[in-house]
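>>> quick one, structure for this:
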Amino acid sequence: MREYLTKEAFSSIIDAIKKGTKIQRHIADQVAVAMKDWAMSKGVTHYTHWFQPLTGATAEKHDSFFTPIEGGRAIERFSGGMLIQQEPDASSFPNGGIRNTFEARGYTAWDPTSPAFIMGTTLCIPSIFISYTGETLDYKAPLLRALHSVDEAATSVMHYFDKNVEKVTPTLGWEQEYFLIDSALHQSRPDLVLTGKTLLGHAPAKGQQLDDHYFGSIPTRVMNFMKELEIECMKLGIPVTTRHNEVAPNQFELAPMFEEVNVAIDHNSLLMDVMGRVANKHHFKVLLHEKPFAGINGSGKHNNWSLATNTGENLLSPGKNPKKNLQFLTFFINTIKAVYEYADLLRASIASANNDHRLGANEAPPAIISVFIGSQLYKVLNELEKVTDGKLSPEEKTELKLNVVGKIPEILLDNTDRNRTSPFAFTGNKFEIRAVGSSANCAEPMTVMNAIMAKQLRDFKVEVDALIEKGLKKDEAIFNVLREYIKQSKNIMFEGDGYSDDWAKEAKKRGLSNLKTTPEALKKEMDKKFVELYEELGIYSHREVEARNEIKLEKYSTTIDIEARVIADIARNHIIPAALNYQNRLIENVKGLKDIFSEKEFKAIAKEQLSLITQISENVSKIKLGVEELLVAKEKAKGTSDSQKQAEAYCFNVKTLFDGIREASDALEMMVDDELWPLTKYREMLFTR
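Below you'll find the predicted structure:
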């Protein structure tokens, strides 16, 4: 930008990024010309407004710089108006009833806070996506509103501690888990191609039980893929720093340095696209489904969230003196209180048909939202809880400053252990939201996280100011409010094993929700308290909340519907014919034995073959009847008009029928001749390097 922009234009863009100021039209024209010149110097011929609709994938419509003019000539043209706005079709994207098919117009608008980039010969301009009537139809627009809200609220609270702070920026470091399988093997599995997961397949003799893959030596072919991926990431400014083998066979992880939330999410969305492109060159297929293989670990995308000031401070990192530690405790305890108050909303933000398979298994936290902070910090909060009401005595002030608040940095030196069973864990200087799924757009949980934090900090400021007006000193007012928050939100703090049955019982006693399925979580999302939160902060209108809830319910039902159709197709057209083919071979074998041996000898010799024939028939019958029952249930669910009830029907009446079909199919896999079995097996997909 320094090379191509005027000083005025450069300053205007920087102010827009750092302060949120508007960019004037004449500045936009300058930026557009500079952006075009830069892009064309790199061989670019087209531009697109790159946006993130509610499909879960990114979207782009390419337009050429080439513009015909009089006299049969042409020029390359790109104006400020073209930079600022494009018009893709709004009715063809998920909109939850906001747009009718005949109301097609929608707009993409440039987001200057996220860098433009080049993919191939196309200039990509990060943008928001809104309908003709102004409702948001993407992930980015509400995220930007949530980031603005938390900036205002956190900056206001920071003025208790440092008047020089002008801006608070939420930061995010995501950890992307994924599987790699050979692309030819991927194409041989219709379920993987159409749903991203294996709907059938017997567990291999060796899976992850030897714990020999995690952090192991990276296979050469995979390393070549990783190297090229990192080079492409470097070209696009994605600061990836970590790569390693994950727990399951052929599972891997990539992670960057933390960045400002909006840019981090754009980078993650871009990365998922780039991963697929690079993998194709190495004859791999990247699987981002949360649970592509039964019986082994699925894939998540831990979101490491914190708050940073323009003066360079991490607000979730303790300081060297009691004042800085009181600042740390303020934001630390307010985060816990926010999660306590809005736990169900946070749970809904990571709900999906794919993630339902993963949550609660031995590689992901349970559906119960709890907060892990470590035993030492838990003791600190217990000490703070004992602070007396009102003004502190000199002895209490000394005790707090020296023995409680002052010792926090020392405590944290030995308090960096992680609780992998906790969906929301403090890890030294940030909170790790562990329940986000690998294919998810981080924008949704980050919108919720920053929105609930903004609301909580607003409420905190009001309560502290009220106590100060009553005559309490600032520190005493802060301690008093924090003490009450600890008492109110204690139930959500849990240090033990989140997988245990005892915790589920204990959580119920504490009044914590256990929303195991997406329909249950999305039903909670529409609670009046949550809708009012969004409206108060200006993140969504009531109509937008309803529309997004509708979209997520429809996506859930459609996902299960597709899986049902695919499993029925494979069972009827692949599994049953293969089983009958092998059964016919056995029958021919039995007939031959009967011709050769006497009746007595035949019964002894053909015993196992006859048993196999019977078992095959029984399992074929189970599959046939199971598929028929499944298709009836699917059609009944599909005919339900109410989106919530339809999702519940797919969840409780359709998805539950998959297991019986799978069980019979997997049994046949262990009987039928390997040469005749129509599907590539787990052992081949997971252990082909």
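>>> CA only for contacts and neighbour counts going forward, please
Noted.
>>> quick one: the helices in the stretch 1-150 of the chain?
Taking DSSP state H, counting those that start in this stretch, the helices of the stretch 1-150 of the chain run over residues 7-19, 25-41, 80-84, 140-158.
>>> for P112, find the nearest of the ones you listed.
P112 sits nearest to helix 7-19 of all those, at 6.7 Å, using Cα to Cα.
>>> in that closest one, what counts as buried?
A9, F10, S12, I13, A16 (16 or more other Cα atoms under 10 Å).
>>> likewise stretch 354-374?
Residues of stretch 354-374 classed as buried by neighbour count (16+ other Cα under 10 Å): 354-361, 363-374.
>>> mind checking which of those are in helices?
In this view, these that belong to helices under DSSP state H are N354, N355, D356.
>>> grab the nearest non-local neighbour of the last one.
Leaving aside its sequence neighbours, D356 sits nearest to T517 (Cα to Cα, 6 or more residues apart in numbering; 6.0 Å).
>>> can you get me the start-to-end distance on stretch 413-430?
14 Å (Cα to Cα, to the nearest Å).
>>> brain fart, stretch 253-263
One end of stretch 253-263 to the other measures 20 Å (Cα to Cα).
>>> the structure of the following sequence is requested for comparison with the preceding one:
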Amino acid sequence: MAHLRFKALDLANNRTRTKVEVSEKISDFFGQDVFGLREMQSLLAPEVYKRVKRAIDGGTKVDAETADAVASAAKSWALTKGATHYTHWFQPLTGSTAEKHDSFFDASSGIEKFKGSALVQQEPDASSFPSGGIRSTFEARGYTAWDPSSPMFIYGVTLCIPTVFVSYNGEALDYKTPLLKAVEAVDKAATNVCQLFDKKVTRVKASLGCEQEYFVIDKALYAARPDLVMGGRTVFGHNPARGQQLDDHYFGSIPPRIYDFMKGFEVEALKLGIPVSTRHNEVAPSQFEVAPLFEDINIASDHNQLLMDVMSKVAERHRLKVLFHEKPFAGLNGTGKHNNWSLITNTGVNLFQPSSSARENLLFLIFFVNTIKAVYENADLLRASVASAGNDHRLGANEAPPAIMSVFIGSQLTAVLDELEKKGNVKVGKGENMYMKLGIDKIPPIIQDNTDRNRTSPFAFTGNKFEFRAVGGNDNSASSMTVLNAIVADQLTDFYEAVQKEIKKGTEKRMAIVAILRKYIKESKAIRFEGDGYSDEWVKEAEKRGLSNIQDTPRALDAYLTEKARKVFNRHAILTDRELEARNEIRWESYIMKIQIESRIMGDLALNHIVPTAIAYQNKLIQNANGLKGLNISNKGVINTIESITGYIETIQTEVYNMIEERKRLNKIEDLRDKAIGYCDDVKMKYFDKIRYAVDKLEMLIDDEDWPLVKYREMLFLR
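Model (predicted):
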């Protein structure tokens, strides 16, 4: 194994750059592999194009005649691009995307064919996808159905058709289906609220900008770390003397090999219509970030999944490996996926953008306050939406948002809400300005420049949007965005009904709105926090405020099955009780399997690589000690090292064998929740740190020439 390590280091150190030259302007090739509205308009009859546009904008069903026309145009376009196959591209509950390629070529007729029926619906073999009991293994039927709102694209030589994935009875088996329903719900609720002020608003779109963090290491070094290959993270590894403490990597000069890689995947992403616009070094060595422009939330979610796949494939060309795991290296910052979310009307108004107009600021405050209230009322559900085995390593680790959900809004908006809350019942006389009395007209139009991004806050207002920073780097954004849009839709629905009720009583509309907002501000005040989310004081303060601090995934997932959560999802027809229960079954099972895998990796590396290396090195030291003794030279230091190694070997062997026995016990438990909690408490929490501590201590004691695993200092300073 030590030989493999040094061979991998030689390969990594002798790499030549794979340079990427881009001779064209981005505008010349952006979206060239996308079958979007422009392509449809040029290839479809005007009436057919209008029907497709209505389906995209309004969610109406595409009829068979229209589907045939679109399929024919898409096939012709794809063939000119060199495509030979097509696939329904979907997002099952495995956490990755899925596809089954079918050829355009029909052998019986000898020509390329693609019918509307093949575009609209397919029946992939669904037997191996997780369903949480919705569909038995022998009932393989699962259907993919075209999502017209997300454009088709060419990937390689395949026309990819974004689709939903549902069971025979229409139950959701994917991430996209509930997201589309949640987006529809927030559209309806937000539009109703907007029409209290402007009847021209007929639609509100949820918008998303998804910042993606990631690590990059050399492919040879990756291959020499079995834990990275099998589990996505290093289960062992002593921190290097120099890590991220100097903050010298952050926003620094991008290393040449990484720069070439970035250019490579950006070109491919831009061809696919993914509007990547920002690249930079992140805080930890070998950590980086890519960020796109804002898009419709469904498309942005699809694009993020596609972008991760593109990055992984392009990395192979550069003999690199991209790591999206939330915590690939202990002691260094983890990897997040910051979801910047906002709501935009069809009239072009960002509902989270403060204005110089008092009337518009009242609308801003409605959405601002209702979002805060939604997070307060559903904080545990929002926490559950980002729960995973990987993210548990990251949340609350003094590098990422804590597991306590809170909202940061900045000092200026805090003052605005405080003033609104404390004004009491405002009586407006003839000719008096209610907005001025409440301070609503005083919201600075440049608030976005004055709102600090509190990096310790999981849910922060950043000027004209909310940034949900707790989403894991390897997660599908659709999970958290489904919950966020659902809870905001629910809260806006309650608000609209409350306003209508007051208006029917004879209360003036503006006064009714202000009274309800004041009530919401008071009720949700506990969720607002402006301080250091990493501090021990905040943990104590949050407990006093009644805020949850749920540290692990198995218990966090309980929030999906509460009466409150069921009511939210059922009320807006986003997920049924059965679908919610199935998803929890899948996520508990996924958690169990991931902790199982990590524990097996630890056991294998510890017993088959680390302990034998330690024993061999110990024998060398014993021989040296005997030689020193024969020469009457003090060997106290050598003896102490030998004894330390003995102690760590015994600890490793004892704890690994105990962990194996614990797994055997837990594997007999049938209830998935109980089993997941057992794996969390009695395997991960009980043994992982003990075994790692002993192994990492051995790394510092054993001769560098003998150590079998590639070290952090060797992986993380890639140039």
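>>> quick one: TM-score?
After superposition, the two chains reach a TM-score (TM-score structural alignment, normalised by the length of structure 1) of 0.97; 679 aligned residues with a Cα RMSD of 1.3 Å.
>>> about what we covered before: with distance to L457 of structure 1 as extra columns, can I get the helices of the stretch 1-150 of structure 1 in TSV?
Output for those, formatted as TSV (distance: least, Cα to Cα, whole Å):
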stretch	distance to L457 of structure 1
helix 7-19	20
helix 25-41	35
helix 80-84	33
helix 140-158	6
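>>> just give me the longest helix of structure 1.
Max-length helix for structure 1 by DSSP H is helix 607-638.
>>> what segments of the stretch 401-550 of structure 2 are strands?
Using DSSP state E, counting those that start in this stretch, the strands of the stretch 401-550 of structure 2 run over residues 407-408, 459-461, 466-468.
>>> nearest to Y86 of structure 2, of those?
Short answer: strand 466-468, nearest of those by Cα to Cα, at 35.1 Å.
>>> which residue in structure 1 aligns with D475 of structure 2?
In structure 1, the residue paired with D475 of structure 2 is A440, using TM-score structural alignment.
>>> quick one: contacts for that match?
Shown in contact with A440 of structure 1 (Cα atoms under 8 Å, 6 or more residues apart in numbering): G56, K301, I350.
>>> what sits against L709 of structure 2?
M1, A2, R5, A224, R225.
>>> most packed of the helices of the stretch 1-150 of structure 1?
Ranked by mean neighbour count, the helices of the stretch 1-150 of structure 1 are led by helix 140-158 with a mean of 22 (mean count of other Cα atoms under 10 Å).
>>> right, and the helix or strand after it?
strand 168-182 (DSSP states H and E).
>>> matching residues in structure 2 for that next one?
Taking TM-score structural alignment, strand 168-182 of structure 1 hits residues 204-218 over in structure 2.
>>> separation between the residue most central in space within structure 2 and H325 of structure 2?
Nearest residue to the geometric centre of structure 2 (Cα atoms, centre = their mean): D475, 3.5 Å. D475 of structure 2 sits 9 Å away from H325 of structure 2 when distances are taken as Cα to Cα.
>>> what's the answer for A384 of structure 2, then?
Distance, A384 of structure 2 to H325 of structure 2, using Cα to Cα: 18 Å.
>>> please apply the same query to V683 of structure 2.
Distance of V683 of structure 2 to H325 of structure 2, given as Cα to Cα: 20 Å.
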